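*Asks:* give the three-dimensional model of this entry:
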Amino acid sequence: MHEADVADWLSSCTVRDARALLEGAERSYRHPYGFIVHRSALLELAPWNLRVHVWPSPLDCYEMLRRNGTEPQLIHAHGWDLLSVVMDGELEERAYELRIDHDGDYVRYSTSAKPGQKASLLHLSGEKLVMDAVEKRVRRYDMGAYSIPAGTYHSTLPAAQSISLVATRQFPGQVSEVAAFRTVRDHIENPSPSPSVDISLLEGEGDHVWSSFVFFVDAGRALLLRTTARPHQWHPVGGRRAAGDASPVDTLMREVYEEVGARLDPTMVKWMGARRADEGDGVVCFWKAEGDILSQSLEFPRDEIEETRWWDLAEVASLPMYGASVDALQGLLNSSGPSRSER
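*Replies:* Below is the predicted model:
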């Protein structure tokens, strides 16, 4: 079947069709990126293969990425053409322009399946990459089919619990690749995680109220700030969801740029979990970013910020902070020594 016909077929599918495909799936497994893949035995799209992707809630996905160690490896390029349509929910896709540069922060790996096991292997190519541009694209149920050609570097995260139909067409000799942030190893094994993840905090996520913060940690110090609205409290970089923020990680990217002028990518941060908000409804989401991601000489925007300061980790426990931040900080102190960039 031709690509345009496959796109039309996907666009004509209903949620009921997706459920029928789920029920008739020949194989299902958890992907290292957190979603569940249900492979269909349907042959009418040949040479395209069909599968259903079931995406967890954002916080659920972040937790599985953390457990898998796949957060730095989200940027990837398939060895096949991909057509997809979101049947329910919303996905956040980011498309990247990368080029080879010996000073780049990203390391290129080729991928291969591990025979007989539900795992993949990432093989170091020796090339470093620098990110020239990134474009965020929203994928929703009302937007029709879209394509991701083979070799296109991209990442995908859920903005809500979602279901997508995916058709793939393999090219002989085309290898899938991963651009991993500051990771240099001979090879990385990505086993499929357990499909059971218990995050009871998510039961109250229906109101979509959240705040997102990141602890920047470098050489045994953490960056904290005080705002003009709450000058007596120190907290990590971040803030509350704004109109247009699709997910907690979307809020984080925006807040970091607004408060410290830095362009972060989801591959640069590590999930620390979510806590109940000290005030009002919703949850507070925390990440950490380790190493020299931020320039020490940044000129921080001052409109809403009273003070920014790099504190020794030994000092921060005595600072006035909200309970959610204190709880997250304790986990950071328990796991962190002086941080070094992994080059």
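*Asks:* from here on, contacts and neighbour counts on C-alpha atoms
*Replies:* Will do.
*Asks:* the helices in this structure, which residues?
*Replies:* With helices called from DSSP state H, the chain shows them at 3-12, 15-23, 58-68, 248-260, 313-316, 323-335.
*Asks:* compare with the first, here's sequence two:
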Amino acid sequence: MYDTIYRAVTGEARDRAVPRWAADRLGEVAAGRGRVLAVRHPLGFLCLPLERAGERGVCVHVWSDHVPHAGATTSTTHAHSWDLLSYVLYGTLRNELVAVTDEPDGPTHRVCEIESGGDGDEIRRTSRLVRRGGSVTEVHRKGDVYGLPAGVFHETVPVGETATVALGLGRPGAVDLALGDLHTESHRTKRQLCDHDETVYVAGMVVMRLAGSGQRPPGVQPPDPAWGPASRPPRPREDPCGHSTR
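*Replies:* A predicted model of the protein is given here:
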């Protein structure tokens, strides 16, 4: 799947091919078919992991006020251990590329390493002290393609309802990083795995957005309003969604 979607995202027909592929795949999920379960990511989006094969992954990321969010235990300034290639299905994202310099004498943050497993994330305090400097803003809108190499510190901020197709290619030896405060201690967190009904809600919401008319495509059930903003608090569950910042 990775190679197929990579060619679609980088090809001249991407504005037809990528949304059509996303609508087809998520239409299956929204109709209750398949084994995909959405994950509440600590960086504020929901991840629909469609493929994870070794160092390659294909996901759909969804930022929405209509679903409960998870929260991070560090700052949201982070760096991937993998190269990102992303296509914006709808909405707008701001990527704040953050300058981070080693500064043991006047630090503002401590670098944490993040190792992810099947049941959550291990956040490890390191001895690396840094200063967070200014940032450069990149704005990505519907139909835009953008890349982000491993190791670049950044924050991703959605502007309204937004969804992307995200392709990740792991870098051997690289580690996921996040900026914690100076006193952050090592700790472990569990991801919040959505259940079947929540996953159907999210997938259906994206498919209807892609349809453009707000009409439900054939075979797709309407999202259950019970999973909107007033729903019960998210429950900690084990998470199959691999890398911590993917």
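*Asks:* got CSV for the helices of the first structure, with distance to Thr156 of the first structure too?
*Replies:* Converted to CSV, the helices of the first structure look like this (distance: least, CA to CA, whole Å):
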stretch, distance to Thr156 of the first structure
helix 3-12, 19
helix 15-23, 20
helix 58-68, 11
helix 248-260, 12
helix 313-316, 33
helix 323-335, 26
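*Asks:* adding mean neighbour count and distance to Glu97 of the first structure, write those helices out as JSON lines.
*Replies:* Listed next are these as JSON lines, based on neighbours: other CA atoms under 10 Å; distance: least, CA to CA, whole Å:
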{"stretch": "helix 3-12", "mean neighbour count": "16", "distance to Glu97 of the first structure": "24"}
{"stretch": "helix 15-23", "mean neighbour count": "15", "distance to Glu97 of the first structure": "33"}
{"stretch": "helix 58-68", "mean neighbour count": "21", "distance to Glu97 of the first structure": "23"}
{"stretch": "helix 248-260", "mean neighbour count": "22", "distance to Glu97 of the first structure": "18"}
{"stretch": "helix 313-316", "mean neighbour count": "16", "distance to Glu97 of the first structure": "36"}
{"stretch": "helix 323-335", "mean neighbour count": "15", "distance to Glu97 of the first structure": "33"}
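*Asks:* among those, which is nearest Glu93 of the first structure?
*Replies:* helix 248-260 (11.0 Å; CA to CA).
*Asks:* the second structure: matching residues for that closest one?
*Replies:* Alignment note (TM-score structural alignment): helix 248-260 of the first structure is unmatched in the second structure.
*Asks:* what helices or strands is that helix leaning on?
*Replies:* If you count contacts as 3 or more CA pairs under 8 Å, 6 or more residues apart in numbering; DSSP states H and E, helix 248-260 of the first structure packs onto strand 210-218, strand 237-240.
*Asks:* gap between it and the chain center?
*Replies:* 14 Å (CA atoms, centre = their mean, to the nearest Å).
*Asks:* got it, and stretch 165-185 of the second structure?
*Replies:* 13 Å.
*Asks:* what distance separates the start and the end of that stretch?
*Replies:* Start-to-end span of stretch 165-185 of the second structure (CA to CA, to the nearest Å) is 33 Å.
*Asks:* quick check: closest non-adjacent residue to the aligned residue in the first structure for Thr10 of the second structure.
*Replies:* Mapped onto the first structure by TM-score structural alignment, Thr10 of the second structure lines up with Asp8. Spatial nearest neighbour of Asp8 of the first structure, excluding adjacent residues (CA to CA, 6 or more residues apart in numbering): Ala145 at 7.6 Å.
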